[in-house]
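Participant: The sequence isn't on hand, but the structure is:
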């Protein structure tokens, strides 16, 4: 357990450095000046990962830094294919090319993630409803869906990390575990709640104001 926590701590630290260097077309984003929220969101996301996937992604970050690549900048750029397609067309040539096998694998993972998000929304609507919309069909120039966000991030992973992450998704599914719920539980606990049910009820009671 200590090893996993150390891996996650290293990953989030390296990601935050990259996040600070992401250049938004509208200037520096306010979330870039909120390290606490960044840490909570990213740490919770990695809670359900296997140790092997964490180790592989940490290597991805190190390799990217050594090659002067910013994986977080690439993630947001990939999202623009759905949210800002004309702008994406202008920058597409700056991104690494993707082979068809990688795209197909990413699509398989995204399908699992979307199903998890749907189930989480049905069970904890007041928590999930505070976040991104689920489907890429809901994207706009000012709103990015969870589906598009997940796809954009997955497309920055190495093939080894993708393979390990996919196997982890299949392992969770085989055990009847919803990966999105694992992430949500870790997130609400870092906000001081004991359970998702408690967080969902308090958000509902307060209409979402000032709960997190």
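Facilitator: Sure, I can see it. Owing to the predicted nature of the structure, the values given are computational and were not obtained by experimental measurement. Numbers count the residues shown, from 1 in each chain.
Participant: alpha carbons only for contacts and neighbour counts from here, please
Facilitator: Will do.
Participant: and the most centrally placed residue in the chain, how far is that from residue 156?
Facilitator: In the chain, the centroid-proximal residue (Cα atoms, centre = their mean) is residue 150; its distance is 5.5 Å. Using Cα to Cα, to the nearest Å, residue 150 is found at 10 Å from residue 156.
Participant: Now do the helix or strand that contains residue 12: everything it contacts.
Facilitator: Under the criterion DSSP states H and E, the helix or strand holding residue 12 is helix 2-20. Residues from elsewhere that reach helix 2-20, judged by Cα atoms under 8 Å, 6 or more residues apart in numbering: 32, 35, 38-39, 42-43, 46, 51, 54-55, 57-58, 61, 70-73.
Participant: and here's the other structure:
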């Protein structure tokens, strides 16, 4: 196991602990008991990012432990600002103060990643019916999830993430989905699209 693999393993261990112990307004969600699905999805994300991104995020997780905060709670809370505004208003006092510097970086990340999302949905319309949607106006789940995720990262992690994705000459969203289905034993995205 190399250094990046060790970093990812530690990230996944911490994230699962935080995720499975989240308290939800509507009670415990089924996905909080599905560790295998969680690990497939999250490992596919981290494995496709640079060691520097992963290491910076791991430091975020360690800092969260020190400050007794839960970045996964923050992620889903920030998503609710777009999907369940009334519920968000009840919990927003538990979130860190808005960081305008970070928000500007996230906007640049959003522009790049949402273009990849659109390309993926256009290329794989059948698969896209089973993933986070992008065509439900401004509160589309893919966009809400992206913003929620990145607001839970530190400014530094977002900056490193932005610099990394600017170097890519492929669609990162497609690559992550491709890895997810491979880990589930399916051949590839084109085969899956053709079978639906």
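Facilitator: Yep, it's here. Quantities reported herein were computed from a predicted structural model and do not represent experimental measurements.
Participant: And the TM-score between these chains?
Facilitator: TM-score for the superposed chains, counting by TM-score structural alignment, normalised by the length of structure 2: 0.94, backed by 196 aligned residues with a Cα RMSD of 1.6 Å.
Participant: Which position in structure 2 pairs with the residue nearest to the centre of structure 1?
Facilitator: In structure 2, the residue matched to residue 150 of structure 1 (TM-score structural alignment) is residue 146.
Participant: name the element its match belongs to?
Facilitator: helix 141-151.
Participant: following the biggest helix by length in structure 1, which helix or strand comes up?
Facilitator: Counting residues, the longest helix in structure 1 under DSSP state H turns out to be helix 100-123. Once helix 100-123 of structure 1 ends, the next helix or strand along the chain (criterion: DSSP H and E) is helix 125-128.
Participant: which residues sit against that following helix?
Facilitator: 120, 121, 199, 200, 201, 203, 204, 208.
Participant: same thing but at 10 Å, please
Facilitator: Contacts to helix 125-128 of structure 1, defined as Cα atoms under 10 Å, 6 or more residues apart in numbering, come from residues 117-122, 134, 180-181, 184, 188, 196-197, 199-205, 207-208, 212.
Participant: which among those residues end up buried?
Facilitator: Buried subset of the contacts of helix 125-128 of structure 1 (neighbour count, 16 or more other Cα atoms under 10 Å): 117-118, 120-121, 134, 180-181, 184, 188, 196, 199-200, 202-203.
Participant: For the aligned partner of residue 156 of structure 2 in structure 1, the count of nearby residues, please.
Facilitator: Taking TM-score structural alignment, the alignment pairs residue 156 of structure 2 with residue 160 from structure 1. Neighbour count of residue 160 of structure 1, defined by other Cα atoms under 10 Å: 14.
Participant: For the nearest residue to residue 160 of structure 1 once chain neighbours are set aside, which residues are in contact?
Facilitator: Distance criterion Cα to Cα, 6 or more residues apart in numbering; nearest residue to residue 160 of structure 1, sequence neighbours excluded, is residue 56 at 6.9 Å. Counting by Cα under 10 Å, 6+ apart, residue 56 of structure 1 touches 62, 157, 158, 159, 160, 161, 162, 164, 165.
Participant: right, and the third one touches residue 60 too?
Facilitator: Yes - applying Cα atoms under 10 Å, one finds residue 158 of structure 1 in contact with residue 60, separated by 6.5 Å.
Participant: more crowded one of the two?
Facilitator: Taking neighbours as other Cα under 10 Å, residue 158 of structure 1 and residue 60 compare with residue 60 leading, 20 against 17.
Participant: is it true that the more buried one touches residue 157?
Facilitator: Yes - if you go by Cα under 10 Å, residue 60 of structure 1 and residue 157 touch, sitting 6.9 Å apart.
Participant: Between these two, which contacts overlap?
Facilitator: residue 71.
Participant: re earlier: could I get the buried residue list for the helix holding residue 12 of structure 1?
Facilitator: Those buried within helix 2-20 of structure 1 under the rule 16+ other Cα under 10 Å are 4, 7, 8, 9, 11, 12, 13, 15, 16, 18, 19, 20.
Participant: what residue of structure 2 takes the place of residue 194 of structure 1?
Facilitator: Match for residue 194 of structure 1 (TM-score structural alignment): residue 187.
Participant: what helix or strand is the residue nearest to that match when sequence neighbours are not counted on?
Facilitator: Excluding its sequence neighbours, the residue lying closest to residue 187 of structure 2 (Cα to Cα, 6+ apart) is residue 181, at 7.5 Å. If you go by DSSP H and E, residue 181 of structure 2 is part of helix 172-183.
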